[in-house]
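# fold the following.
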Amino acid sequence: MSSRPLSPELPDVEISDEPARAGLLGDGDLLPDLRQPRRRAAPARDGARRPDDVVGHRACAPRLAGAGFYVIRYDNRDTGRSTRSPGRVRRDHVVRAFLGTPTRAPYSISDLAADAFGLLDHLGIEAAHVAGISMGGMIAQTMAIEAPARVLSLASIMSTTGRRSVGGQHPALLPTLIATRGPSREDYIRGGVSVWKAIGSPRFPQPDDRLRTRAGDTWDRGVSRAGVLRQMMAVLTQPDRTRALAALAVPTLVMHGLADRMVHISGGRATAAAVPGARVVFIDGWGHDLPAPLFPTFVRAIRVNADRAAAPAS
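Next up, the predicted model:
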């Protein structure tokens, strides 16, 4: 495994020549397909998504590699070891944005999509299958809209279109998400367990020790509390992509849990309705996490959708 910095403006990645060592964490998956006769990309590893999304990705990414992808994972700006962006966001800014009051964000979902394209450029990859979870799904949708020739297939997971009437958070979550916590690692772990208990899958509960490990790994990777608020502002101020999604010709998969309290199932339904020919996987009892029992379903659905990109049009 070798590691090299990209640039001050690009997320930190590590690049390996072994598909089985595929990237483990991150906001989105860029999945160059080993079955396609195009330049092959090496996998990256050790990104970090929003707080605590660690354990599930570690187990799932090698399965994607086993399905024929090199998996590129990376730290979005303001997470893990990536660049910390300027711009102060106060909690009252987040509340105003949550309520729909016009509020300026330090950066946008489109800026985060540009980061992903910058990473592909750095790695010399013209196009990839793109999968994104939650905010990563918003980034992946934006990539497909802004540069459809570079997105071979799209998997939008636990995400939404940006329309304010769909895909909203349960109002009861807001105090938990923006709560002030102490500065220590243990404070962060305690808060992380609280968040994941609030948004996790009721049908696939995870034990507290696993949640604690997930939160601890995220803390050790690198946490920016200010960065979390900046990312929340990017999500809360995103545009409605419904009309642009209706123009997509990219093979699209929409996956969502019927018990998701962070991004309501209406966001997944709206995404599927907007994109012509979108395939849908909705799962009862799945919340806003990545339960291990669903890994085979995730991988199979992403593989089948990617294969649609290579299939002749009917």
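
# going forward, measure contacts between C-alpha atoms and count neighbours the same way
Will do.

# how many residues are close by the closest residue to residue 12 other than its chain neighbours?
Spatial nearest neighbour of residue 12, chain neighbours left out: residue 82 (5.4 Å); criterion: C-alpha to C-alpha, 6 or more residues apart in numbering. Applying other C-alpha atoms under 10 Å, we find 22 residues neighbouring residue 82.

# same check, this time on residue 195
17.

# ok but it is inside a strand, no?
No. Residue 195: not assigned to a strand; according to DSSP: H, G, I helix; E, B strand; the rest coil it is helix.

# quick one: it and residue 177 touch, right?
Yes. With contact defined as C-alpha atoms under 8 Å, residue 195 counts as touching residue 177 (6.9 Å).

# where along the stretch 51-200 of the chain do the strands fall?
128-133, 151-157 (DSSP state E, counting those that start in this stretch).

# can I get these in TSV including mean neighbour count and distance to residue 106?
Formatted as TSV, the strands of the stretch 51-200 of the chain follow (neighbours: other C-alpha atoms under 10 Å; distance: least, C-alpha to C-alpha, whole Å):
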stretch	mean neighbour count	distance to residue 106
strand 128-133	26	21
strand 151-157	27	24
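
# now these as TSV including distance to residue 199?
Below are the strands of the stretch 51-200 of the chain laid out as TSV (distance: least, C-alpha to C-alpha, whole Å):
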stretch	distance to residue 199
strand 128-133	14
strand 151-157	15
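
# nearest to residue 28, of those strands?
Closest approach to residue 28 among the strands of the stretch 51-200 of the chain is made by strand 128-133 (4.2 Å; C-alpha to C-alpha).

# alongside the first, I'd like the structure of this one:
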Amino acid sequence: MPSSAEVAVSEELFAPVGRGTELCYQTFGSPDGEPLLLVMGLGAPMTWWDPGLCADLARAGFHVVRFDNRDAGRSTVLAGRVSRSTLVRAFAGTRVRAPYSLTDLADDAFGLLDHLGLESAHVVGVSMGGMIAQTMAIARPERVDSLTSIMSTTGKRSVGWQHPALLPRMIAPRKPGREAYVAGSMVFARLTGSPAYPEPEDAMRRRFEETWDRGVHPEGVARQMLAVVSQPNRGARLHGVRVPTLVVHGLADRMVHVSGGRATAAAVPGAELLLIDGMGHDLPVPLHETFVNAIRRTAERSSGV
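Predicted coordinates for the structure are as follows:
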């Protein structure tokens, strides 16, 4: 178990990462710890990395960095509109032009490491963040000490599919205003969350209220979504990844079917696959210790401990 020692937490800071983009980030723990970069998923801010989980990771010996991807939270929000018809065509497999790619998002993360003066880091990503983390390990493996891909997939269309009831809700117009956002998000979170570990309603409400208050950008979510659905299949390139790799996936995930996690683990030589019964598409508090122990175990593989 992690110790109960106090953990230093920075204020929210900003890093220029090139191409006119700034990322908002925050750190947990001592700078003397092993750098650990947390990469969040589609449309989600860094605050969805629960502060308790970040603190536990810091107590496990990591210097934790969480950040908002571009088009999320307090990071740079780009211009340009993605139509619903473009998204539907992209989901159907039609080639469309995306404003940016997962490679661009990976480059943002490398830019954050540069800003922090870090040559490399352990990289942990969830959902779209897992895709970004995989892309980082493929593109610049010397900067990725270990890779943890959680509830993600390889980009191959025949694995990691969504439950068909989710897409219409994802691209449907939302009513304006804070309360409508919170109410709608709570409905969607109940559809995609972990049936064995339901998030308490008051905690869920606070999470979405904080998300709204830090900045919600529907057009940014659409741009990120197009980057996801237009991604290439990384399967062949993942065969060349040699950094210690952990793949975590819930057996009850309705957003990214567990086949995506299985395919990721099968593609990376020596990857550990951790399947969790009753886990959906979230990071339930009762599983935090499991996540911390698994990430710590994977990091130790990188140093030969």
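
# could you tell me the TM-score of the two chains?
The TM-score (TM-score structural alignment, normalised by the length of the second structure) is 0.90; 292 aligned residues with a C-alpha RMSD of 2.1 Å.

# list the contacts for the residue nearest to residue 12 of the first structure?
With contact set as C-alpha atoms under 8 Å, 6 or more residues apart in numbering, residue 82 of the first structure has these partners: 10, 11, 12, 75, 76.

# ok, back up a step: so which of the strands of the stretch 51-200 of the first structure gets nearest residue 208 of the first structure?
Closest approach to residue 208 of the first structure among the strands of the stretch 51-200 of the first structure (C-alpha to C-alpha): strand 128-133, 22.7 Å.

# mean per-residue distance, that closest one versus the second structure.
For strand 128-133 of the first structure, the mean deviation from the second structure after alignment is 0.4 Å (mean C-alpha distance after the TM-score superposition for the first structure).

# which bit of the second structure covers that strand?
In the comparison with the second structure, strand 128-133 of the first structure aligns to the range 121-126 (TM-score structural alignment).

# what of stretch 196-206 of the first structure?
Aligned by TM-score structural alignment, stretch 196-206 of the first structure falls on residues 189-199 of the second structure.

# what's the first-to-last distance across that stretch?
9 Å (C-alpha to C-alpha, to the nearest Å).

# tell me which residues in that stretch are buried?
189, 190, 191, 192, 193, 194, 195, 197, 198, 199 (16 or more other C-alpha atoms under 10 Å).

# for residue 174 of the first structure, grab the count of nearby residues.
By the criterion of other C-alpha under 10 Å, residue 174 of the first structure has 14 neighbours.

# rewinding a little: give me the contacts around the match of stretch 196-206 of the first structure.
252, 253, 254, 255, 277, 278, 279, 280, 281, 282, 284, 286.

# show me what the third one aligns to in the first structure.
Alignment note: residue 254 of the second structure maps to residue 261 in the first structure; criterion TM-score structural alignment.

# inside helices: which ones of the contacts of residue 82 of the first structure?
Applying DSSP state H to these, no entry is found in helices.

# need the residues you listed in a markdown table with distance to residue 99 of the first structure and neighbour count, can you?
As requested, the contacts of residue 82 of the first structure are exported to a markdown table (distance: C-alpha to C-alpha, whole Å; neighbours: other C-alpha atoms under 10 Å):
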| residue | distance to residue 99 of the first structure | neighbour count |
| --- | --- | --- |
| 10 | 32 | 21 |
| 11 | 31 | 24 |
| 12 | 34 | 27 |
| 75 | 29 | 26 |
| 76 | 26 | 27 |
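
# redo these as CSV? Include distance to residue 148 of the first structure.
Below are the contacts of residue 82 of the first structure laid out as CSV (distance: C-alpha to C-alpha, whole Å):
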residue, distance to residue 148 of the first structure
10, 21
11, 22
12, 25
75, 23
76, 21
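
# from those residues, pick the one nearest residue 189 of the first structure.
Using C-alpha to C-alpha, residue 75 is the member of the contacts of residue 82 of the first structure that sits closest to residue 189 of the first structure, with 19.9 Å.

# and residue 58 of the second structure? What does it align with in the first structure?
So, by TM-score structural alignment, residue 58 of the second structure is matched to residue 65.

# what segments of the second structure are helices?
Assignment of helices within the second structure using DSSP H yields the ranges 51-59, 84-91, 102-115, 128-139, 166-171, 178-192, 201-214, 218-229, 235-238, 258-267, 288-303.

# which stretch among these comes nearest residue 39 of the second structure?
Closest to residue 39 of the second structure of the helices of the second structure, according to C-alpha to C-alpha: helix 128-139, at 4.7 Å.

# just checking, what packs against that closest one?
Judged by 3 or more C-alpha pairs under 8 Å, 6 or more residues apart in numbering; DSSP states H and E, helix 128-139 of the second structure is in contact with strand 34-39, helix 102-115, strand 121-126, strand 144-150, helix 235-238.

# which parts of the second one are buried?
Burial within helix 102-115 of the second structure, assessed by neighbour count using 16+ other C-alpha under 10 Å, is assigned to 102, 103, 105, 106, 107, 108, 109, 110, 111, 112, 113.

# so what does the first one match up with in the first structure?
Across the two structures, residue 102 of the second structure finds its equivalent in residue 109 of the first structure, going by TM-score structural alignment.

# before we move on, the earlier item: wait, which of the helices and strands packed on helix 128-139 of the second structure is closest to residue 62 of the second structure?
Closest approach to residue 62 of the second structure among those is made by strand 34-39 (4.5 Å; C-alpha to C-alpha).

# can you list contacts of the closest one?
If you take C-alpha under 8 Å, 6+ apart as the criterion, strand 34-39 of the second structure is touched by 46, 49, 61-67, 69, 118, 120-126, 129-130, 132-133.

# got the angle between it and helix 51-59?
Put simply, strand 34-39 of the second structure runs at 150 degrees to helix 51-59, going by axes from the mean of the first three to the mean of the last three C-alpha atoms, to 10 degrees.

# list the buried ones in strand 34-39 of the second structure?
34, 35, 36, 37, 38, 39.

# now those residues in CSV, with distance to residue 246 of the second structure?
Formatted as CSV, the buried residues of strand 34-39 of the second structure follow (distance: C-alpha to C-alpha, whole Å):
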residue, distance to residue 246 of the second structure
34, 17
35, 17
36, 14
37, 15
38, 14
39, 15
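
# who's in contact with stretch 13-21 of the second structure?
22-26, 70, 75-76, 108-109, 111-112, 115.

# quick one: what's aligned to residue 165 of the first structure in the second structure?
Checking TM-score structural alignment: residue 165 of the first structure goes with residue 158.
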